[in-house]
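*Asks:* after the sequence you'll find the predicted model.
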Amino acid sequence: RYAVVESGTASLEDFRKEVDDLQFSIETKKNIMENLRGFPFSRIPQILKGISGLDDKKAQETILESKRNLLRQNEILEVVHIEDGIDQIGGLNELKKWIVERKDNFSKEARDFGIPTPKGMLMLGVQGCGKSLTCKVTANIWNFPLVRLDFINLFRKGRSVEELLKEAIVTIEGFAPVVLWIDEIEKALSQDTKGAEIRRILGWLMTWMQEKNEPVFLVATANKVSLLPPELLRKGRFDEIFFVDLPSKSEREEIFRIHLTKRSRNPEDFNIPKLAEDTENFSGAEIEQLVVDTLITAYSKKSDMSQKILEEVVRRTVPLSVTYEENIKELRIWSRNRARNASGNRRIESFFTK
């Protein structure tokens, strides 16, 4: 069920020469060495032999998929994988730059240079604006497996949640480097929850986040900052806290282009600036749904997707921001001096006060 821990004098360094002899780039060889962790040593020669004739990208993906399959044997963890790259994230330029800059920060060379092992990041903000997608894409950029830990699911196992959490972390550390994703962390660690077990879990998790040495990068997301325990936001828990707001006009244009292209439509056939203008306060997820709804409407009319139909769908759609305006305003006010704007500007809109 869990990572195989083998005793004796064997270590991953024993396979360094075999990896160095492979016909891959230096960067790929480095990534292969990192991702061999967690495999039984007896399997490693077979794995290296299996990738020897592949190109760099396919070799890395083959090892990652083998690693994911081992992690899938754990009933607590959910292995998540998508094919999307960073070009599928519309906007959020500051956040994307931050992720790309840290791609090689888990290496021995980074330690020797003086860079500490990255700990994690917290993304808080409006629903449907790319937090979950960013988690998935981060793992792809870094060529690490992504595992999701669902706290709510832990409570349904009929065992001590504290024990389950510790077992899950031991497993993840055995396979590190790994990106660990905790979605909507406030639901599990709400300060309104008074249970003794929750307090113990929170205390243990905070200590692990502060003191962990293994390259496990924690990505946590949250929608309601008022429910977050204050100790979670203390300096040193995360490398950075990002605020993800509703997309700006230029970001909405980019999001429209992404989703039209994904559905084999040429963005040049549409008036993208006008669509972006008409969808102020729409989230990225809502813009994607607009494109899908337009396809459905066009198909029902036996016609192709058009600007006219898309504008009709926009007019009849009410964005979530209308319903949750107070929650969004609260997020913006809290984030103004406490979080880094994921879009790369310091402007925190407050359109509700207009």
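*Replies:* Noted; the coordinates are in hand. Numbering: from 1, shown residues only.
*Asks:* going forward, measure contacts and count neighbours with C-alpha atoms only.
*Replies:* Fine.
*Asks:* distance of the residue most central in space within the chain relative to Ile348?
*Replies:* Against the mean C-alpha coordinate of the chain, by CA atoms, centre = their mean, the closest residue is Cys135 at 0.5 Å. Computed as CA to CA, to the nearest Å, the Cys135 to Ile348 distance reads 23 Å.
*Asks:* kindly report the same for Ile258.
*Replies:* 25 Å.
*Asks:* let's verify Met90: helix, strand, or coil?
*Replies:* To be clear, residue 90 is Gly; Met isn't right here. At Gly90 the chain is in coil, as set by DSSP: H, G, I helix; E, B strand; the rest coil.
*Asks:* pull the number of nearby residues for the residue nearest to it when sequence neighbours are not counted.
*Replies:* Computed as CA to CA, 6 or more residues apart in numbering, the closest residue to Gly90 that is not its neighbour in sequence is Ile255, at 4.8 Å. The number of residues packed around Ile255, counting by other CA atoms under 10 Å, is 24.
*Asks:* this is the other structure I want to compare:
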Amino acid sequence: MKIGATLADVDPMQIDCSVRFDGVGGLSDHISALKEMVVFPLLYPEVFERFKIQPPRGCLFYGPPGTGKTLVARALANECSQGERRIAFFMRKGADCLSKWAGESERQLRLLFDQAYQMRPSIIFFDEIDGLAPVRSSEQDQIHSSIVSTLLALMDGLDSRGEIVVIGATNRLDSIDPALRRPGRFDREFLFSLPNQEARKEIFKIHTRDWTPKPLDMFLEELAEKCVGYCGADIKSLCAEAALCALRRRYPQIYKSSEKLQIDVASIRITAKDFAMAMQKTVPASQRAVASPGRALSSVSKPLLENTLARILQALQRVFPHAEFALQKDQQPDSVNHVLRNDTVDSDEESPSIFEEKPTHKMPSREKEKFLSFSRNAYYQPTSCRPRFLLVGEPGYGQASHLAPAVIHALEKFPVYALDLPVLFVTATSPEETCAQLMREAQRTAPSIIYIPHIHLWWEAVGATLKATFTTLLHNIPAFAPVLLLATSDVCHADLPTETDGSIYFRQ
């Protein structure tokens, strides 16, 4: 017990106790799923006991840095330790379990799980798990392979794991061993993408709710619209930098004095100019960690292209009907996911019983009637066959530099996967592997967008193997899957290569 206690952060003072679920913005779906995994089995154990089911015991957080992966884990630990119920929280970084002695790393993992089992219910959070459990291959050394095997056995071995929830966080999903990504180990995977405009506004409200006076709601909405490509950590830093700009503007003399001066804190008022100055000093995540092709029309090009952009978005709604839900301003946060649900699930009609019951005279015969019906309703679930959209114009007309980024910015609720030449040929992996990973991820996180700028140059530059890989993966996507292929070209549709026109079937 003494050895195991030194392997985990069980002291509540070592965890930020001020973080709660109400301090996490734009991640309501993730929080609801975590409550199902951790909180509900403690509050409503009779539900799981009646159906003899075991709730999910593992989840994997992945996404760009600064999008709230570690913050959600800390908030979960604090929420689960309120009132009479207490849950032990073990927070470890991936490299903390590594040791230079052979077998010591595996021993520390076993001690950690033993300690968590004795203090159950408990949560084990592995931050940067890709450093602890990388992909096992022939090039990997034997030490890491042994650690990964030990972790797999501890998470789903012969011994029961008990009431232990394991959470892993990483920003390199492809570096994790695939054996961890299955039910029983990491049951669920949560994508922490860059927040959209509504999520950014909610994050701004969280970081400014203790300000006196509070910022106007209209100002926060305009600020969220301008902060495209900012992650949650960027927004927090932006608010802090704006406060420092206001301090610098109100009391510039404190920077020249080495002694503490008497200042009036109430006289420091943050203005819109302070936020504008802070935005010039802050480098967003879209320019630092993950490249986001979405960008709103600039003030210079907006008078010239806003009417063209409106026509493009109107035509895009016919090709990709899910765009209509993303463009609605007064929609609920989960309305985009709502269009993917089946009518059978959302219907209020009573479905037939699937259990063995005694037959009655009033019960009609159901020998030929199907229990499961996955038919789509064209009104509630609009869809189209293989949605593809091509922006064509003369060189210099702005289809790739202004219009396509503006379209992606308008549809920022959907994850975007760019397949441009720098993404394919700059990474360490082969272009074919990068293309396959991005297209599989786009299909898994649908509705989503695959973006290829300058497709006429793209098709000429890539090799025959990559062309065959891309075409095969594109045809393997189900016909009615909500995956939009968006591309731009400087040559007209008739002058595109025959292979491109015949294999991609662009609509516009």
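*Replies:* Thanks, I have it. Predicted model only: the values in this text are computed from it and were never measured.
*Asks:* that older thread, show me what the residue nearest to the centre of the first structure aligns to in the second structure.
*Replies:* Aligned by TM-score structural alignment, Cys135 of the first structure pairs with Ala73 of the second structure.
*Asks:* and its match, what does it touch?
*Replies:* Taking CA atoms under 8 Å, 6 or more residues apart in numbering, we find Ala73 of the second structure in contact with Phe125, Ile167.
*Asks:* next one: it from Glu198 of the second structure, what distance?
*Replies:* 22 Å.
*Asks:* same question, Ser99 of the second structure
*Replies:* For Ser99 of the second structure, the distance to Glu198 of the second structure - CA to CA - is 44 Å.
*Asks:* those two: which is more packed in?
*Replies:* Glu198 (18 against 13).
*Asks:* is it true that the more buried one touches Ser28?
*Replies:* No: checked against CA atoms under 8 Å, the pair Glu198 of the second structure and Ser28 is beyond contact range at 11.9 Å.
*Asks:* can you give me the helices in the stretch 1-150 of the second structure?
*Replies:* Along the stretch 1-150 of the second structure, counting by DSSP state H, counting those that start in this stretch, helices occupy 2-5, 28-34, 40-43, 45-50, 69-79, 104-118, 142-155.
*Asks:* dump these into TSV; add distance to Pro183 of the second structure as well.
*Replies:* Shown next, in TSV, are the helices of the stretch 1-150 of the second structure (distance: least, CA to CA, whole Å):
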stretch	distance to Pro183 of the second structure
helix 2-5	27
helix 28-34	15
helix 40-43	18
helix 45-50	17
helix 69-79	20
helix 104-118	19
helix 142-155	11
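*Asks:* dump the residue contacts of whichever residue in the first structure pairs up with Glu106 of the second structure.
*Replies:* Under the alignment (TM-score structural alignment), Glu106 of the second structure pairs with Glu162 in the first structure. Neighbouring residues of Glu162 of the first structure by CA under 8 Å, 6+ apart: Glu197, Arg200, Ile201.
*Asks:* what comes up buried for stretch 49-60 of the second structure?
*Replies:* Pro55, Pro56, Arg57, Gly58, Cys59, Leu60 (16 or more other CA atoms under 10 Å).
*Asks:* who touches the nearest residue to Thr261 of the first structure once chain neighbours are set aside in this structure?
*Replies:* Nearest residue to Thr261 of the first structure, sequence neighbours excluded (CA to CA, 6+ apart): Pro267, at 6.6 Å. Shown in contact with Pro267 of the first structure (CA under 8 Å, 6+ apart): Phe256, Arg257, Leu260, Thr261.
*Asks:* host element of the second one?
*Replies:* Just to be clear, that refers to Arg257 of the first structure. Element membership for Arg257 of the first structure (DSSP states H and E) is helix 249-262.
*Asks:* distance between that helix and the chain's centre?
*Replies:* The chain centre lies 20 Å from the centre of helix 249-262 of the first structure; the measure is CA atoms, centre = their mean, to the nearest Å.
*Asks:* with the second structure overlaid, how far apart is the next helix or strand after it on average?
*Replies:* As assigned by DSSP H and E, the chain's next helix or strand after helix 249-262 of the first structure is helix 272-278. Its matched residues in the second structure lie on average 0.8 Å from helix 272-278 of the first structure after superposition (mean CA distance after the TM-score superposition for the first structure).
*Asks:* after helix 272-278 of the first structure, heading C-terminal, what element do we hit next?
*Replies:* Next element after helix 272-278 of the first structure (DSSP H and E): helix 284-300.
*Asks:* that next one vs helix 249-262, what angle?
*Replies:* Calculated by axes from the mean of the first three to the mean of the last three CA atoms, to 10 degrees, helix 284-300 of the first structure forms an angle of 40 degrees with helix 249-262.
*Asks:* that's all I had, so thanks and see you.
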